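In: Sequence first, then the predicted structure, then my questions.
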Amino acid sequence: MNDQPTDLTKTAIQSKVLHGKRALVIGIANEHSIAYGCARVFRELGADLAVTYLNEKARPYVEPLAKELGASVFAPCDVAQSGQLEAVFEQIRGTWGNLDIALHSIAFAPKEDLQGRLVDSSDEGFKVAMDISCHSFIRMARLAEPLMPNGGTLLAMSYHGANKVVPNYNLMGPVKAALESAVRYLAYELGEKHIRVHAISPGPLKTRAASGLKDFDVLLSEAIERAPIGELVDIDDVGLTAAYLTTPFARRLTGTTTYVDGGLSIMA
């Protein structure tokens, strides 16, 4: 994967179309994270950033990236821990007073539930996966709403397995389907406040989260063979799409799921 901005990215960032905007990015784990690709493009387009890290174990991997990005806010955020998400928004309120963009790029399921059949998934595993991967986005929206008096954009990360059966995606398929449905309902409920809500559905990417899926290397190889473009997407591709959805260029778009997959999702 190309860890440097592409020529297309370099061309796009010259406009600084997000200058003066304030963006929260939740979900950076390391330099290969989709969330990092989005944060990097947001920053290069002129946005100020708030960046979170999961816990003290993750902090050494995320803190250098936050410093590189010049993040104004850097805070822990484990959405499974009571009060941590709320504390992030309180820090944003105290630092900035308002918010324009909030990106949610986190998902989790216990390994035994993720790698087993859906029919065998445990009650607790399903609840945990739904809470962290879906309901935390709804909670994020609720906290962001009062900080977006002039409108804003909420973004969530999904996957094609929400709509079609992807072997070995298992438990996360129904969970991501719930997330995409939540995006649509939030778009409806928040539209009158000019808050737009989107799901982004990247093609297979080599991220730490994806490594937990069984036979993921096979999925990557098949994606290259089947995608009309014949290439895997990278985190910059996702970042550019996320940035576009936050700009006035997309001002009449909301409630959508945007695929960034080289056309893979159109193939039978």
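Out: Looks like it arrived, so ask away. Residues are numbered from 1 along each chain as shown.
In: use CA for all of it now, contacts and neighbours both
Out: OK.
In: does Lys16 count as helix, strand or coil?
Out: Using DSSP: H, G, I helix; E, B strand; the rest coil, the structure places Lys16 in coil.
In: ok now do it, which residues does it touch?
Out: Shown in contact with Lys16 (C-alpha atoms under 8 Å, 6 or more residues apart in numbering): Glu44, Leu45, Gly46.
In: wait, what's in contact with the first one?
Out: Right, the one you point to is Glu44. By C-alpha under 8 Å, 6+ apart, the neighbours of Glu44 are Ile13, Lys16.
In: State the distance from it to Glu222.
Out: 33 Å (C-alpha to C-alpha, to the nearest Å).
In: same question, Cys134
Out: 28 Å.
In: Next one for the comparison:
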Amino acid sequence: MSNLLDGKTIVVMGVANKRSIAWGCAKSLLDNGAKVILTYQNDRLKRQLEKLVPEGTPMIECDVAEDSNVENTFNEIHEKYGNIDGVVHAIAYADKKTLEGGVIDVEKDGYNLAQDVSAYSLISVSRFASRIMNPSGSIATLTYMGSTRAIPSYNMMGVAKAALESNVRYLASDLGPNKIRVNAISAGAIKTLAVTGIKNHGDLLKESKARTVDGEPVDTTQVGNVATFLMSDLSTGLTGDIIYADKGVHLLA
């Protein structure tokens, strides 16, 4: 185990299972000495996490659908564990109907839901997390290059990720005076539960692999190591940026 994050307490939001990018982030943080606190949406996901995480890992419920839930979560974290040093926000959602259709077919309710969970939640999390965050704190979220390119079948999630990346820039500006930095990791396409919700996801994964510089797909461990860097003091000069962890796919698209 490295000591890169010794003494730091990091909250990871959005772990679904062992294949999720959020778990890759959590595992890298743990391997580098951080104390990791996981949040979960509901009891079903909690039961899945209990089978996955090391015994004794703190887990706290947080459904980001309501600001009050987010506020209560970070109040509870503060009461039980004190100040924190970072947050990894790995939360995104759109309903099946919205994901399967093109943007031209997106209805208002589906649009609002995708934006609320996938983009606005970062604002809410940053607001309440920053109140209990130590100086030199770090917030990182996960995005994808469908935010700036019309990736086939990515559709509404690309629109939501564009909003998320804009949030990163404005939050970095807002929280800069508090010595808190905000960045995003643009991960390559990885076979996760989230990706399987995208229509023709197999084609997306195949095309992404073909466009990496070494012909091999990026994995959750590699993305997680970028999260560790962003949570560490090595990245104190970096804020408001999008860091690509996709083995060069964005260079060729």
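Out: Received it, and whenever you're ready, just let me know what you need. Every value quoted in this text rests on a predicted model; they were computed, and no experiment measured them.
In: Neighbour count for Cys134 and Glu222 of the first structure, which is higher?
Out: Set Cys134 of the first structure next to Glu222 and count neighbours by other C-alpha atoms under 10 Å: Cys134 wins out with 27 against 13.
In: wait, is that one part of a helix?
Out: Yes. Per three-state DSSP, Cys134 of the first structure lies within a helix segment.
In: Alignment lookup: it to the second structure.
Out: Alignment note (TM-score structural alignment): Cys134 of the first structure maps to Ala119 of the second structure.
In: pretty sure its match is touching Lys161, no?
Out: Yes. Judged on C-alpha atoms under 8 Å, Ala119 of the second structure makes contact with Lys161 at a distance of 6.8 Å.
In: And the residue nearest the centre of the second structure?
Out: With distances taken as C-alpha atoms, centre = their mean, the residue of the second structure nearest its centroid is Ala90 (2.3 Å).
In: That one reaches Ala22, doesn't it?
Out: Yes. Look at Ala90 of the second structure against Ala22 with C-alpha under 8 Å: they come within range, at 5.9 Å.
In: Tell me the residues that contact both of those two, please.
Out: Joint contacts of Ala90 of the second structure and Ala22 (C-alpha under 8 Å, 6+ apart) are Val12, Met13, Gly14, Val15.
In: which one among those residues gets closest to Tyr144 of the second structure?
Out: Set against Tyr144 of the second structure, the nearest of these by C-alpha to C-alpha is Gly14 (15.8 Å).
In: ok, how many other residues are close to that closest one?
Out: Other residues close to Gly14 of the second structure by other C-alpha under 10 Å number 20.
In: Asn155 of the second structure too?
Out: With other C-alpha under 10 Å as criterion, Asn155 of the second structure counts 24.
In: Aligned to it, what sits in the first structure?
Out: Matched across to the first structure, Asn155 of the second structure falls on Asn170, judged by TM-score structural alignment.
In: So in the first structure, which helix runs the longest?
Out: Assignment by DSSP state H gives helix 172-190 as the longest helix of the first structure.
In: In the first structure, what residue spans correspond to strands?
Out: Shown for the first structure, the strands assigned by DSSP state E span residues 22-26, 48-53, 73-76, 101-104, 152-157, 195-202, 257-260.
In: mean offset of the last one relative to the second structure (after superposition)
Out: By mean C-alpha distance after the TM-score superposition for the first structure, the fitted strand 257-260 of the first structure averages 0.6 Å away from its aligned residues in the second structure.
In: now swap in the fourth one and tell me
Out: After superposition onto the second structure, the average distance of strand 101-104 of the first structure to its aligned residues comes to 0.7 Å, using mean C-alpha distance after the TM-score superposition for the first structure.
In: Now do that strand: which range of the second structure does it align onto?
Out: So strand 101-104 of the first structure sits over residues 86-89 in the second structure, by TM-score structural alignment.
In: Name the surrounding residues that touch that stretch.
Out: Here stretch 86-89 of the second structure makes contact (C-alpha under 8 Å, 6+ apart) with 8-14, 22, 25, 122, 129, 133, 137-142, 227, 231.
In: rerun that using 6 Å as the cut-off
Out: Contacting residues not belonging to stretch 86-89 of the second structure are listed as Ile10, Val11, Val12, Met13, Gly137, Ser138, Ile139, Ala140, Thr141 [C-alpha atoms under 6 Å, 6 or more residues apart in numbering].
In: ok, and the most crowded of these?
Out: Compared across the contacts of stretch 86-89 of the second structure, Ser138 has the highest neighbour count, 31 neighbours, by other C-alpha under 10 Å.
In: Go ahead and confirm that residue touches Asn183.
Out: No. Applying C-alpha atoms under 6 Å, one finds Ser138 of the second structure not in contact with Asn183, separated by 8.0 Å.
In: Tell me which residue of the second structure matches up with Tyr159 of the first structure.
Out: By TM-score structural alignment, Tyr159 of the first structure lines up with Tyr144.
In: what's the answer for Leu118 of the first structure, then?
Out: So, by TM-score structural alignment, Leu118 of the first structure is matched to Val103.
In: distance of Ser62 of the first structure from Ile26 of the first structure?
Out: Not Ser; residue 62 of the first structure is Val. For Val62 of the first structure, the distance to Ile26 of the first structure - C-alpha to C-alpha - is 11 Å.
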